[in-house]
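**Student:** I'll drop the sequence and a predicted model, then ask my questions.
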Amino acid sequence: MRASRLVQLLLLLQAGGGATASELARELEVSVRTVYRDVEALSAAGIPVYCEPGRGGGVRLIDGYRTRLTGLTTDEADAVLLAGLPGAAADLGLGTVLATAQLKMLAALPPDLRDRATRIAERVHVDMPGWFHRPENTPALAMIADAVWHDRRLTIGYRRGDRTVERTLDPLGLVMKAGTWYVVARLGPDIRSYRASRIAFVESTGETFTRPVEFDLVRHWREAADEFARSMLKVRARCRIDTAHTNLLRLMNDPAAVREALASMGEPDAHGWADITIPSESYEVLTHALLPLGAHVEVIDPPEMRARMTATIESMFARYRR
């Protein structure tokens, strides 16, 4: 642990040109006294580091000195891919590794590029979860990630409602969707997705598995997500829409529904209105999705959906007429 901290201290000094002991203590999450002890250890190891007293002083390296400790380890290279997602790196057990990798990268860059990289880090932050989204508890995720890296078979307990079922899986990949982690794994001949927060426990079987050569995580997730979205669209309504206002369909929460609706739209008539079939998971959801279109859409069929729209609009009219 101390060796890693000494390397981190050296890279901090090299990347930043020096810092006060208090600043280094905050960055390394240690005491000022520990910083001074580490500086003495670096000096004893032949590193040209010194302390400059007084205002404007601090811990410095002799001008021109550059360490060669800029090569990235395998774990650090993995973490660099998540450089814009520190929360994701931390979830996967790579938080400290990511911080060290970023320091190594900054230390290896020439001054002008280092300044640019620092400006980007100061000005861009990626916050994946939506508003009011509480981060899910995923204590097993780091162990699952390790199994994904090394093709290790796992036994998990997966919560389904009020019961927990046991499954033995070959974990093939991890996906973060809108701040939520999913494990993509092979169960027998099938490839399925498991929400990480519902995994109650994880145990290693001590076995490894052979990863399918043809498996592509990005393609699989895209196809599975599209199929799931289509499976949710259980009802459809035939409508007439003013084509000058089809952009209002974007207010619907389901992009798959919008794509299907626009693909079904016919040619507009002389007044700019066209036939369109709009899908949804239920008529109740579709009713609320169509209300923002106001007078720019008319439900033609089925009668049940037309009746729902009529009842909703009449109820709104009665309320606002009071």
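**Tutor:** Yep, that arrived. It should be emphasised that the depicted structure is a prediction, and the values quoted were computed from it without experimental measurement.
**Student:** alpha carbons only for contacts and neighbour counts from here, please
**Tutor:** Noted.
**Student:** summarise which helices and strands the top strand by length along the chain is packed against.
**Tutor:** Determined from DSSP state E, the single longest strand within the chain is strand 163-177. Applying 3 or more Cα pairs under 8 Å, 6 or more residues apart in numbering; DSSP states H and E, one finds that strand 163-177 contacts helix 141-150, strand 152-160, strand 180-187.
**Student:** was I right to think Met232 contacts Ser280?
**Tutor:** Yes - Met232 sits in contact with Ser280 when judged by Cα atoms under 8 Å, with a separation of 7.4 Å.
**Student:** here comes the other one, which I'd like you to weigh against the first:
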Amino acid sequence: MRASRLVTLLLLLQNRGRMTARQLAAELEVSVRTVYRDVDALAAAGIPLYGAAGHAGGYRLVDGYRTRLTGLTGDEAQAAFLAALPDAAAQLGLGEALATAQLKLHAALPAELREHAGRIRERFLLDAPGWYGDAGRTPHPHLADVATAVWERRALLLRYRRWRAPEEIERRVDPYGLVLKAGRWYLVAGGATGLRTYRVDQVLGLCLLDEPCAAAPAGFDLAAHWHASLADFRARLHTGEALVRLTAEGARRLGVTPDATPDGWTEARIPIESVDHAHGEFLRLGTGIEVLSPPELRDRIAATVRTLAARYRAQEDTAHRTVLRKVPQVVAAAAVETESWPGPSD
């Protein structure tokens, strides 16, 4: 661990020039005293660095010195491919390896390319999860074991929760790859039922087996399989259609090009997954939509609106009755207060 930290310290000084002990301690997540000891160890090993005190002080390497310790370890090479997704690398336990790999890559670049790479990092950022994902969501406790199974090509025994009955199942699977989609991790694995995709956050328990997983099907490519699965999912997703009328705001929220009739509404046919799903989605538009068909969807929304209206009306009636009950008390209190109020002073 210390050897890795010494290499990182050396690469930091090579890439960034002068750095104070406090800055190095923050980067390495150690105490300032530990930095002092590490610097002494590097100096004892013959590394030409020196320190200066004062406001403009700090540690730096002798001009012209460059380390050749830029070869990547296995973990660093794996992490390098997640350079655009530091959060994903951290969830897989590769956060430290990624940081070291980036330092090594940076150190190996010519000066002009290092400057260009630095500008890119300063000015562009990829934030993959959607707006309404779980903010600050912690990695799923089984993600590390699933990732280990994928790295080491080891079979898994999964206890999994799915959406249809029976909801809880147990399967032995052969892990072929992990996919990060909109902030969620998915495991692509083979098994007795063929290739399947499992949401890692739906894994209830697992056992990492001491046996290699079966070979992937001939010609299997993770990216191609995932994109084909998405295309098939979308094709099966919207199997129905609804005829609706939309206000300008409703059309905007549904991404429909407004083609308003004289009364200001736009009529459109919208693909839907199911009556249940469309019921929830269309209710979110409030008064911006009117469903014309299918009849069961229109009736379902009308029944929901009637239930909501009755509920709010009951709440208003209760509040009104409460006010009426209090009126006599308020009037009586006012009368007493008026009788006891002193008259004008003489």
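**Tutor:** Received, thanks. Predicted model, so just to flag it, every value in this text is computed and none were measured.
**Student:** any idea what the TM-score is?
**Tutor:** Here the superposed chains carry a TM-score of 0.78, computed using TM-score structural alignment, normalised by the length of the first structure; 304 aligned residues with a Cα RMSD of 3.7 Å.
**Student:** between the helices and strands packed on strand 163-177 of the first structure, which gets nearest to Met252 of the first structure?
**Tutor:** Met252 of the first structure lies closest to strand 180-187 among these, at 21.7 Å (Cα to Cα).
**Student:** how big's the offset between the helix or strand following the closest one and the second structure?
**Tutor:** For strand 180-187 of the first structure, the succeeding helix or strand toward the C-terminus, using DSSP states H and E, is strand 190-195. Following superposition, strand 190-195 of the first structure is found to deviate from the second structure by 1.0 Å on average (mean Cα distance after the TM-score superposition for the first structure).
**Student:** what's the first helix or strand after strand 190-195 of the first structure?
**Tutor:** Taking DSSP H and E, what comes next after strand 190-195 of the first structure is strand 199-208.
**Student:** contacts for that following strand next, please.
**Tutor:** Strand 199-208 of the first structure has contacts (Cα atoms under 8 Å, 6 or more residues apart in numbering) with 138, 140, 143-144, 150-159, 164.
**Student:** next: stretch 83-100 of the second structure.
**Tutor:** By Cα under 8 Å, 6+ apart, stretch 83-100 of the second structure touches 8, 75-76, 79-80, 82, 102, 126-128, 139, 143-144, 147, 180.
**Student:** which of those residues lies closest to Ala189 of the second structure?
**Tutor:** For the contacts of stretch 83-100 of the second structure, the nearest to Ala189 of the second structure is Ala147 (12.1 Å; Cα to Cα).
**Student:** could you check how far the closest one is from Asp134 of the second structure?
**Tutor:** The gap separating Ala147 of the second structure from Asp134 of the second structure is 21 Å, by Cα to Cα, to the nearest Å.
**Student:** so between these two, which is more surrounded?
**Tutor:** Using other Cα atoms under 10 Å as the criterion, Ala147 of the second structure and Asp134 rank with Ala147 on top: 18 against 11.
**Student:** give me the more crowded residue out of Met232 and Ser280 of the first structure.
**Tutor:** Ser280 (25 against 15).
**Student:** my guess is that one contacts Ala257. True?
**Tutor:** Yes - Ser280 of the first structure is in contact with Ala257 according to Cα under 8 Å; the separation is 6.4 Å.
**Student:** all helices for the second structure, in order.
**Tutor:** Ranges of helices within the second structure are 2-16, 21-28, 32-44, 74-80, 86-91, 95-108, 111-123, 143-152, 222-237, 248-254, 275-283, 295-339, based on DSSP state H.
**Student:** ok, the contacts of strand 199-208 of the first structure vs Thr312 of the first structure, which is closest?
**Tutor:** Nearest member of the contacts of strand 199-208 of the first structure to Thr312 of the first structure, counting by Cα to Cα, is Arg159, at 38.4 Å.
**Student:** before I go, just wanted to say thanks for your time.
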